[in-house]
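> the sequence isn't on hand, but the structure is:
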């Protein structure tokens, strides 16, 4: 089964080819440099650049995979959640491409794609498994069963972990996206430099807006000269302290979920799963709790079309296709 996947939910234009358990090609064109000067994604700029990039990106994926478009069995595409204009570019192209080839169109939930990303390389985690989905705009803890059905155990009530990193990075004068910058600075910092708050809610829900506000007040309560000196002398320490606050909450939620459900297999997916501290701490949790931990390769933590193609292939194998009237769903949930 040869499936073309298309992903354009935010600021990355991506296309991939999946064939019977193998990623034949995975091409991603990032717009990070374009949006960096604004400190975040500008939706209008993102959608315009998707329009410019979608055709060459798909062409590169097909060329890299060494397949002709006529050989495709289906076209899978992200239809939500994400930025409406960005989603619309990918979905419109996928509809036209599938119609022209007379092959099925398969709409894929972006978050479902992330959950499936643990199966792209290496051994698949056993089923059922607990999955922490931590991307730029989403933080959720879900239980995935044998039939790939998802039970949401908890989700963020405000900011996601990735959003917290990006907003704090702005306060620190770092670039966009903020998560990788914070991770790099935290490598040589002291996480005990300052005790930022850890929000622990009932059940498995998350909240990270209080962390952002705490950092804001921590800096605001100092004079301009003090802030400048603090950020010059202790930027690494501050990044390490913020990172520790986020990772502590995520790992604690997974630990409690393992204890309460008796789960033996866990996974962490999404952009924040690339964070080095989170990967180390989840590995340590696995050893302590005696559970198997799966984390995708760094390439597949970020938004990519391989995960969409794979999820689409699974849907097609199960007999599911999408109508030509499929529309974007910016607020789609698992």
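Received it, and whenever you're ready, just let me know what you need. All values reported here derive from a predicted model rather than from experimental measurement. Residues are numbered from 1 along each chain as shown.

> for the rest of this, base every contact and every neighbour count on C-alpha atoms.
Will do.

> need the contact list for the nearest residue to residue 73 once chain neighbours are set aside.
Sequence neighbours aside, residue 2 is the residue nearest to residue 73 in space, at 5.3 Å (criterion: C-alpha to C-alpha, 6 or more residues apart in numbering). By C-alpha atoms under 8 Å, 6 or more residues apart in numbering, the contact set of residue 2 is 17-20, 71-74.

> adding another structure so you can compare the two:
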């Protein structure tokens, strides 16, 4: 069975084709992706209307490219999966509309997929796929969550952010440092030239006794540090602050993740979402896992950002467990706010 996945929740247009394998993990046949980063850089962040319009321009050419790369035609598609939410409403509607129109023209069923479930399942496309059950750290610009995952669709929330997500903390701190968009990668790059112990920054909720997160206070501390530097901070001061900010965020993520593994008595951690590509975070989690005999799994770096492969994969895994999940009525809606535990 060939599952087409269409992702359009924010500022990446992704199309991919996944083939289900009897008794095994689906395999990726091809994918095509367009990032809108360059377009949004002029505005310092994502402009929803521009994002939606760009999805309209990109999705069909990307579909043709993915089909050609897989040596398939539209008639080979068995199910069309699309991101139903969460995300920007207008952007989601583009992907959903294209998916349902295409499926109707082919007489094939559709399946709305949860964006975060796509991220959660993306490590199954890696060279070292996880096994159920595991603890998942979903960490991105909009979400920071710890979950117990027993199977596809069987999720228990262990803790989540009560204000800014980790990715927001990276991006907002980067803006305070005068770095461009996207801020997270720019801050991480600058941090390689700084001392992570140079500036004392808070680790919010690190000792709270629960598994929730809070990063808004860290952002305020970064702003205070920049004020103390004066109107013309040196390059080294900015690098030290970037390194110290990254260190604070990663320490909280690592220690909360280890606590979640301890409390659930599980030995596998899956890290997914854009912040999961952060080199320092991976190094610290890998080191902690080696010390404690834990397995840590990540998606391939190319699959850390939003992409169609994770949507096609999540749809294929859902259908393996419930073939009736796909629909043939072609009516659709989107869910800009959609808790994963309700998916």
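Everything's here; your move. Because the structure is predicted, anything quoted here is derived from the model rather than measured.

> report the TM-score for the pair.
Put the two chains on top of each other and the TM-score (TM-score structural alignment, normalised by the length of structure 1) is 0.96; 330 aligned residues with a C-alpha RMSD of 1.3 Å.

> residue in structure 2 matching the residue nearest to residue 73 of structure 1?
The alignment partner of residue 2 of structure 1 in structure 2, by TM-score structural alignment, is residue 2.

> what of residue 294 of structure 1?
For residue 294 of structure 1, the aligned residue in structure 2 is residue 297 (criterion: TM-score structural alignment).

> next up, the contacts around the closest residue in space to that match that isn't next to it in sequence.
Nearest-residue entry for residue 297 of structure 2: residue 270, 4.8 Å, with adjacent residues in sequence omitted and distances by C-alpha to C-alpha, 6+ apart. Taking C-alpha under 8 Å, 6+ apart, we find residue 270 of structure 2 in contact with 120, 123, 130, 134-137, 296-298.

> would you map the strands across structure 1?
In structure 1, the strands defined using DSSP state E lie at 2-7, 12-19, 22-30, 74-80, 105-109, 129-134, 139-144, 150-155, 265-269, 292-294.

> what residues does the fifth one touch?
By that I understand strand 105-109 of structure 1. With C-alpha under 8 Å, 6+ apart as the test, strand 105-109 of structure 1 has contacts from 74-81, 94-95, 98, 308, 311-312, 315-316, 320-324, 326, 332-334.

> who's in contact with the residue most central in space within structure 2?
Residue closest to the mean C-alpha point of structure 2, counted by C-alpha atoms, centre = their mean, is residue 273 at 2.6 Å. Residue 273 of structure 2 makes contact with 119-120, 138-140, 304-305, according to C-alpha under 8 Å, 6+ apart.

> surely residue 118 of structure 1 touches residue 296?
Yes. Counting by C-alpha atoms under 8 Å, residue 118 of structure 1 touches residue 296, with 5.0 Å between them.

> shared neighbours, the two?
Counting by C-alpha under 8 Å, 6+ apart, the common neighbours of residue 118 of structure 1 and residue 296 are residue 269.

> residue 187 of structure 1 pairs with which position in structure 2?
That one, residue 187 of structure 1, aligns with residue 192 by TM-score structural alignment.

> what's the neighbour count on its match?
Residue 192 of structure 2: 15 surrounding residues under other C-alpha atoms under 10 Å.

> apart from its neighbours in sequence, what residue is nearest it?
Per C-alpha to C-alpha, 6+ apart, closest to residue 192 of structure 2 is residue 243, 6.9 Å.

> so who does the one you found touch?
Neighbouring residues of residue 243 of structure 2 by C-alpha under 8 Å, 6+ apart: 187-188, 190-197.

> any idea how far residue 215 of structure 2 is from it?
Residue 243 of structure 2 sits 16 Å away from residue 215 of structure 2, going by C-alpha to C-alpha, to the nearest Å.

> also residue 260 of structure 2?
The gap separating residue 260 of structure 2 from residue 215 of structure 2 is 18 Å, by C-alpha to C-alpha.

> same thing with residue 136 of structure 2?
Relative to residue 215 of structure 2, residue 136 of structure 2 is positioned 19 Å away (C-alpha to C-alpha).

> kind regards, and thank you for your time.
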